[in-house]
Structure formats: C-alpha cells, structure tokens
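Chemist: Sequence first, predicted coordinates after that:
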Amino acid sequence: MKRICPGCGSVFECNGLSCWCSGIKIKREKINMLSLISDSCFCPDCLRKLI
C-alpha cells in the first residue's frame, strides 16, 4: 500500500505486518511519542531520524 510520510511528504510502500519497519527495534517510549506526532506511518528516512 502506498503511504505519504507525515514527516517529509514522500510516497513510500507499506506492507502492513510484513513491512520493512517490522525489523526496526523501537523503544515503547518512542512509539508513544511517534503516535502523538501522527497516526500514520513514517518513511524509512524520517523514522530513522526520529528514533
């Protein structure tokens, strides 16, 4: 599924439970912070910057 990153506006692919981000370790506190910023997925570049 195509998504638009809320951080930079780029279009990227999201594959749900088998998505590229499932292999990234993110602390619970960071997940909570990200959910306050947006209820959408971030692109790989923005997610790496935010964590």
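Modeler: Okay, I see it. Residues are numbered from 1 along each chain as shown.
Chemist: only C-alpha atoms for contact and neighbour calcs from this point on.
Modeler: OK.
Chemist: Surely residue 3 is within a strand?
Modeler: Yes: the assignment for residue 3 (DSSP: H, G, I helix; E, B strand; the rest coil) places it in a strand.
Chemist: That one: how many residues sit nearby?
Modeler: 16 (other C-alpha atoms under 10 Å).
Chemist: and here's the other structure:
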Amino acid sequence: MNTREIRKRQELEQLRHEKIQALLKLNPTFKPPADYRPPMIRLHDKVW
C-alpha cells in the first residue's frame, strides 16, 4: 500500500531509527526503548 498515512509512518519510523542510532553512537550505554527494533537492511533486492 502506498497511502499517505503509510508513507508518513515510514518516514517517522526512519527518523526515529536515525535518532536512536545517533544516540547510541554518542552514548554506547544508552538503552533504546523496549519496543525499538533496528531497521532490517536488505543486502540484495528481489529480481523477478
């Protein structure tokens, strides 16, 4: 789906990931929120 709500949610999640990664870089003892999961990075894309 590519609705405005979904695109905005993805944008906000990406911003959240960037901020948490920056905090972890500044303070390695920082404990992220309990519901935080690092983004899954795909090393390769599917080719049909």
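Modeler: All right, it came through fine. Quick caveat: nothing in here was measured; it's all calculated off a predicted structure.
Chemist: care to give me the TM-score?
Modeler: Once the chains are laid over each other, their TM-score by TM-score structural alignment, normalised by the length of structure 2 reads 0.28; 21 aligned residues with a C-alpha RMSD of 3.2 Å.
Chemist: any idea how far residue 4 of structure 2 is from residue 15 of structure 2?
Modeler: Distance, residue 4 of structure 2 to residue 15 of structure 2, by C-alpha to C-alpha, to the nearest Å: 17 Å.
Chemist: the more surrounded of the two?
Modeler: Set residue 4 of structure 2 next to residue 15 and count neighbours by other C-alpha under 10 Å: residue 15 wins out with 12 against 9.
Chemist: For the more buried one, what is the enclosing helix or strand?
Modeler: Using DSSP states H and E, residue 15 of structure 2 sits in helix 4-26.
Chemist: tell me which residues in that helix are buried?
Modeler: The neighbour-count check on helix 4-26 of structure 2 (16 or more other C-alpha atoms under 10 Å) flags 17, 20, 21 as buried.
Chemist: Select the longest helix from structure 1.
Modeler: Taking DSSP state H as the criterion, structure 1 has its longest helix at helix 28-37.
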